[in-house]
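**Q** Show me how the following folds:
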Amino acid sequence: MRRALVLLVALLVAAPALAEGDIPATELSYTQLKNPSQEAQAKALMDTLRCLVCQGQSIADSDAQMAGDMRALVRQRIQAGESPGQVRQWLVERYGDYVTYDPPMSWLTVPLWLTPIALLLIGILIARRSFSRRPGESGQGEDT
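**A** Alright, predicted model coming up:
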């Protein structure tokens, strides 16, 4: 039983190292397009797409292998003449709305849009109640 536990702990510790594959990076993962206009379009689009592995970084900023593959896909499609909107739509169809930092309004994303507003309103109400003075309380010592 103890050996199984040690093996399990060893696998859990080694998991992050094993998660990065031995597959070499795709050609356009770290290479810019020769056309500066196309590269600017690709870069602007990559800044708006979420890394599906990191989830907190854009594919432009992430070093994850999947982000590199997505950067290469964006550059390949831009180089082939597709517009950034077409590439974005293709990625959304493939990976879902979560791939974008700006998901469209739908019944699934309503909580994402309304929660910050609700929290702001709750914060304002709490602050208003905390800072409002009650009758007879001045917060200062009495003068005699």
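
**Q** contacts and neighbour counts: CA atoms only from here.
**A** Fine.

**Q** in this structure, which helix has the most residues?
**A** Secondary structure of the chain read by DSSP state H shows that its longest helix is helix 110-131.

**Q** Summarise which helices and strands that helix is packed against.
**A** In this structure, helix 110-131 packs against no helix or strand, with contacts taken as 3 or more CA pairs under 8 Å, 6 or more residues apart in numbering; DSSP states H and E.

**Q** to compare against the first, here's another:
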Amino acid sequence: MPLLSRLLVILFLLFAPVQAFAVNPDEVLADQVLEARARALSAELRCMVCQNQSIDDSNAELAKDLRLLVRERISNGDSDEAVLNYIVSRYGEFVLLKPRLSVRTVLLWGAPVLLVLAGGVSLLVFARKRTGLPTGSKLTPEEQARLSELLDK
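**A** Down below sits the predicted model:
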């Protein structure tokens, strides 16, 4: 194997993204079905400390507490929706990595589009009004005579 190929393989292995699951063995539920549900829910919840990781991927203490809370609620028989509603009621919509569709999220995502459209419409209206306006004042009789004199030459 040539040296360049070896170097590329080594660099790839060094910089390849490694998924670091933060779920500790003592957190794992004995029932595999419940554990799969807990993992799926944990992947939907944001770590409030890291803010760009799910609680399943985070090593923060708060993420661990939330993973344990999810597993506790699932073990108590709560549905997935009930678990999510409980956590959202405590931490707000921000805890969800994929926010639910509501009036607030529609306004949040739709406001920039509406502002751009309103700006475009106002520019069109303003441009149309300006095309009909005269650009200057009428020439005085002296200016008109001077212009006629210059044009006749």
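
**Q** ok, back up a step: how far does the longest helix of structure 1 sit from its chain's centre?
**A** Helix 110-131 of structure 1 has its C-alpha centroid displaced from the chain centroid by 23 Å (CA atoms, centre = their mean, to the nearest Å).

**Q** Repeat that for stretch 28-44 of structure 1.
**A** Distance of stretch 28-44 of structure 1 from its chain centroid, counting by CA atoms, centre = their mean, is 21 Å.

**Q** If you count neighbours, what's buried in it?
**A** 28-29, 32-33, 38-39, 42-43 (16 or more other CA atoms under 10 Å).

**Q** From those residues, which land in strands?
**A** Judged by DSSP state E, strands contain none of the buried residues of stretch 28-44 of structure 1.

**Q** mind putting those residues in JSON lines, distance to A118 of structure 1 included?
**A** As requested, the buried residues of stretch 28-44 of structure 1 are arranged in JSON lines below (distance: CA to CA, whole Å):
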{"residue": "L28", "distance to A118 of structure 1": "43"}
{"residue": "S29", "distance to A118 of structure 1": "40"}
{"residue": "Q32", "distance to A118 of structure 1": "42"}
{"residue": "L33", "distance to A118 of structure 1": "44"}
{"residue": "Q38", "distance to A118 of structure 1": "41"}
{"residue": "E39", "distance to A118 of structure 1": "39"}
{"residue": "A42", "distance to A118 of structure 1": "35"}
{"residue": "K43", "distance to A118 of structure 1": "34"}
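
**Q** biggest separation within the residues you listed, which pair?
**A** Greatest spatial distance in the buried residues of stretch 28-44 of structure 1: S29 and Q38, 14.8 Å, computed using CA to CA.

**Q** Which parts of structure 2 are helices?
**A** Along structure 2, counting by DSSP H, helices occupy 3-15, 32-44, 61-75, 80-91, 103-131, 141-152.

**Q** For Q53 of structure 2, find the nearest of the ones you listed.
**A** With CA to CA as the yardstick, what comes closest out of those is helix 32-44 (8.7 Å).

**Q** Would you check the span in structure 1 matched by the closest one?
**A** Aligned by TM-score structural alignment, helix 32-44 of structure 2 corresponds to residues 36-48 of structure 1.

**Q** now the matching stretch, how far from the centre of its chain.
**A** Computed by CA atoms, centre = their mean, the chain-centroid distance of stretch 36-48 of structure 1 equals 17 Å.
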